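Peer 1: just coords:
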């Protein structure tokens, strides 16, 4: 049946209205993902990372080199949440982008976000290298990865990454009220060279290294576990296995959380056709919000992984809570044994 012009106008009007409502819904959904997802991840990550730092700096754990890496990892995780994720929460909640408030905030904020995310990934690389040496040649690991040497490695890594990211101080500035490239002469470097360089430094490079080293670690751990069952165990082996288990779980979540973003960024050039339509752009906004929330989860979940994979961590956490409970008791029982851990470091 043919549709007359009046009916056609009504149908077109209804279609336009439905499309507009869908676009509004898609925009609201992306905003809700940012607002509520960011709030939950920030709260959980803040509590978890602070508890991780307190436990890892206790007497029984802080002497281990791995603990130094994991304490710094928790500190950087907190910094990433409060610089990177908090910016998105503020922008979606209030409509204000902190990068657009002034030229210094534009330059410093974008520098910090890139540096911290890259540094976080390379801390995991270093601790994975340390665990690899620990499971293959444990006696040499004690000489190669002392706390002093580990601190030096981390300081050099941070310095190198800062140098790589220092270009933001002149390539970006506040332009017509928005944080953007300061001059068109930097556009090729920022959008072509730097985008791939950052992809390799922050995502692809650490991803490949951590995945490869973890496979080697798992192979050796399985071999040592079979050997251990045939022989008597000792405390050193148990401690090594515990810290290795912690690392493997942390690395697994890192790979799982960053893989979707890595795949998306590496295939971004093939998504150009989708961005040509309003519906396509709305869909990509939702995908982008989801991928970021998944990626930022990596910075908030390590405490749960430590509790799940390390009996030693759980024991020290319970001891710390007992100490705190004793500290806040007005009249602690003289016969109670729960307060015997008072002399341990918090």
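Peer 2: Received the coordinates, thanks. This one's a predicted model, so the numbers in the text were calculated from it and none came from an experiment.
Peer 1: C-alpha from now on. contacts and neighbour counts both.
Peer 2: OK.
Peer 1: First-to-last residue distance for stretch 197-204?
Peer 2: Terminal residues of stretch 197-204 lie 10 Å apart, using Cα to Cα, to the nearest Å.
Peer 1: Other residues contacting that stretch?
Peer 2: With Cα atoms under 8 Å, 6 or more residues apart in numbering as the test, stretch 197-204 has contacts from 117, 118, 119, 121, 122, 206, 258, 262, 265.
Peer 1: Take these and lay them out in CSV including distance to residue 18.
Peer 2: Formatted as CSV, the contacts of stretch 197-204 follow (distance: Cα to Cα, whole Å):
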residue, distance to residue 18
117, 40
118, 43
119, 46
121, 44
122, 47
206, 45
258, 35
262, 34
265, 31
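Peer 1: which one among these gets closest to residue 34?
Peer 2: Residue 34 lies nearest to residue 258 out of the contacts of stretch 197-204, by Cα to Cα, at 17.4 Å.
Peer 1: tally of neighbours for that closest one?
Peer 2: 22 (other Cα atoms under 10 Å).
Peer 1: one more structure, for comparison:
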């Protein structure tokens, strides 16, 4: 009796946690986007990194409506969007890979922006507003084309009348899971570690030689923030992607446990920004009317501080 009760409880958690992620994650990412559109962050010429952060908030929302939502629908309602209709099969088959890959590579370019801002005395091409918009558009375009075969060649009716998410011309699953492992996890993680290590190295050197005596950058805070972001990406996304790529069908319990952990990563932007990004935290406090001061002194982010100026 006890075992059956525990099994029922576990199944309930597995079913409703993804749905909770959809509600909470959508709310937090929308809130993140709204805060980043407020007055402090509107001068995107001085702080073009804000464009990355806004776009990531949108893709992190989309990320929650693919396989994550399917986990809930399958457990509670007995169907998944991936095989519900031909249209949903194509759209969500594409979205499952496109959203995560876009989110990961935009994070890579944030790391690149931080590295160039702290390691160069003058603003580089990558740190200009127009260039950032070009990079974002290029990332989206390239990954759209990279995954466009889902919209063209996949999904067909089997003789039994059921929808297959594969292609009649070639086998997509698990081939694209292996590809996704490199594009979504390994390549971004290696680049993030390399760039963040460079940021920490330059911050340490500048601190030692006192080249930024009057800087508003909290060196310890930015170093900790970069390490936390990269470590969370490794811990929360890589195991789930590896397990999914090499798992059997139906997936084992390990995949059902690790998948929610992966999607949890994509709802953490708001709490991370709130805890480590001083200007973001101040905007949140002002937005919810929690500030005791009626007269507000608006924080100013310089181009260099934007690249590495997450203060605590």
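Peer 2: Noted; the coordinates are in hand. Just so you know, these numbers come straight off a predicted model, no measurement behind them.
Peer 1: Can you give the structural similarity as a TM-score?
Peer 2: The TM-score (TM-score structural alignment, normalised by the length of structure 2) is 0.81; 293 aligned residues with a Cα RMSD of 3.2 Å.
Peer 1: one step back: which of the contacts of stretch 197-204 of structure 1 are buried?
Peer 2: Neighbour counting over the contacts of stretch 197-204 of structure 1 (16 or more other Cα atoms under 10 Å) leaves 117, 118, 119, 121, 122, 206, 258, 262 as the buried ones.
Peer 1: What's the match for residue 68 of structure 2 in structure 1?
Peer 2: Under the alignment (TM-score structural alignment), residue 68 of structure 2 pairs with residue 85 of structure 1.
Peer 1: Name the nearest residue to its match, sequence neighbours excluded.
Peer 2: The shortest distance from residue 85 of structure 1 to any non-neighbouring residue, by Cα to Cα, 6 or more residues apart in numbering, is to residue 38 (6.3 Å).
Peer 1: Report the separation between that neighbour and residue 264 of structure 1.
Peer 2: 20 Å.
Peer 1: more crowded one of these two?
Peer 2: Neighbour count, other Cα under 10 Å: between residue 38 of structure 1 and residue 264, residue 38 has more, with 23 against 16.
Peer 1: I'd say the more buried one and residue 87 touch.
Peer 2: No - with contact defined as Cα atoms under 8 Å, residue 38 of structure 1 does not count as touching residue 87 (9.5 Å).
Peer 1: returning to that earlier point: if I line the two up, what does the residue nearest to residue 85 of structure 1 land on in structure 2?
Peer 2: Here residue 38 of structure 1 is matched to residue 18 in structure 2, going by TM-score structural alignment.
Peer 1: Surely that match forms part of a strand?
Peer 2: No - Residue 18 of structure 2: not assigned to a strand; according to DSSP: H, G, I helix; E, B strand; the rest coil it is helix.
Peer 1: distance of the residue nearest to residue 85 of structure 1 from residue 78 of structure 1?
Peer 2: Residue 38 of structure 1 is 13 Å from residue 78 of structure 1, by Cα to Cα.
Peer 1: hey, where'd the strands end up in the stretch 101-250 of structure 1?
Peer 2: Counting by DSSP state E, counting those that start in this stretch, the stretch 101-250 of structure 1 has strands at residues 172-175, 178-181.
Peer 1: what would those strands look like in CSV with distance to residue 292 of structure 1 and mean neighbour count?
Peer 2: Shown next, in CSV, are the strands of the stretch 101-250 of structure 1 (distance: least, Cα to Cα, whole Å; neighbours: other Cα atoms under 10 Å):
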stretch, distance to residue 292 of structure 1, mean neighbour count
strand 172-175, 23, 20
strand 178-181, 20, 18
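Peer 1: Select, out of those, the one closest to residue 271 of structure 1.
Peer 2: Residue 271 of structure 1 lies closest, by Cα to Cα, to one member of the strands of the stretch 101-250 of structure 1: strand 178-181, at 22.7 Å.
Peer 1: now the closest one, how far from the centre of its chain.
Peer 2: 25 Å (Cα atoms, centre = their mean, to the nearest Å).
Peer 1: my read: the match of residue 68 of structure 2 touches residue 297, true?
Peer 2: No - look at residue 85 of structure 1 against residue 297 with Cα under 8 Å: they stay out of range, at 10.1 Å.
Peer 1: circling back: quick one: residues contacting the match of residue 38 of structure 1.
Peer 2: 68, 69, 71, 72, 260.
Peer 1: Which position in structure 1 pairs with residue 182 of structure 2?
Peer 2: In structure 1, residue 182 of structure 2 lands on residue 200 (TM-score structural alignment).
Peer 1: where does the nearest residue to residue 81 of structure 1 once chain neighbours are set aside land in three-state SS?
Peer 2: Spatial nearest neighbour of residue 81 of structure 1, chain neighbours left out: residue 42 (6.2 Å); criterion: Cα to Cα, 6+ apart. With three-state DSSP as the basis, residue 42 of structure 1 sits in helix.
Peer 1: count of residues packed around residue 224 of structure 2?
Peer 2: By other Cα under 10 Å, the residues close to residue 224 of structure 2 number 12.
Peer 1: Tell me how far it lies from residue 277 of structure 2.
Peer 2: In terms of Cα to Cα, residue 224 of structure 2 sits 12 Å off from residue 277 of structure 2.
Peer 1: Return the residue of structure 2 aligned against residue 130 of structure 1.
Peer 2: Residue 130 of structure 1 maps onto residue 113 in structure 2, with residues paired by TM-score structural alignment.
Peer 1: Tell me, how many residues neighbour its match?
Peer 2: Neighbour tally, residue 113 of structure 2, other Cα under 10 Å: 28.
Peer 1: Contact partners for the residue nearest to it when sequence neighbours are not counted?
Peer 2: Sequence neighbours aside, residue 307 is the residue nearest to residue 113 of structure 2 in space, at 5.6 Å (criterion: Cα to Cα, 6+ apart). Residues near residue 307 of structure 2 by Cα under 8 Å, 6+ apart: 47, 49, 110, 113, 114, 115, 116, 117, 118.
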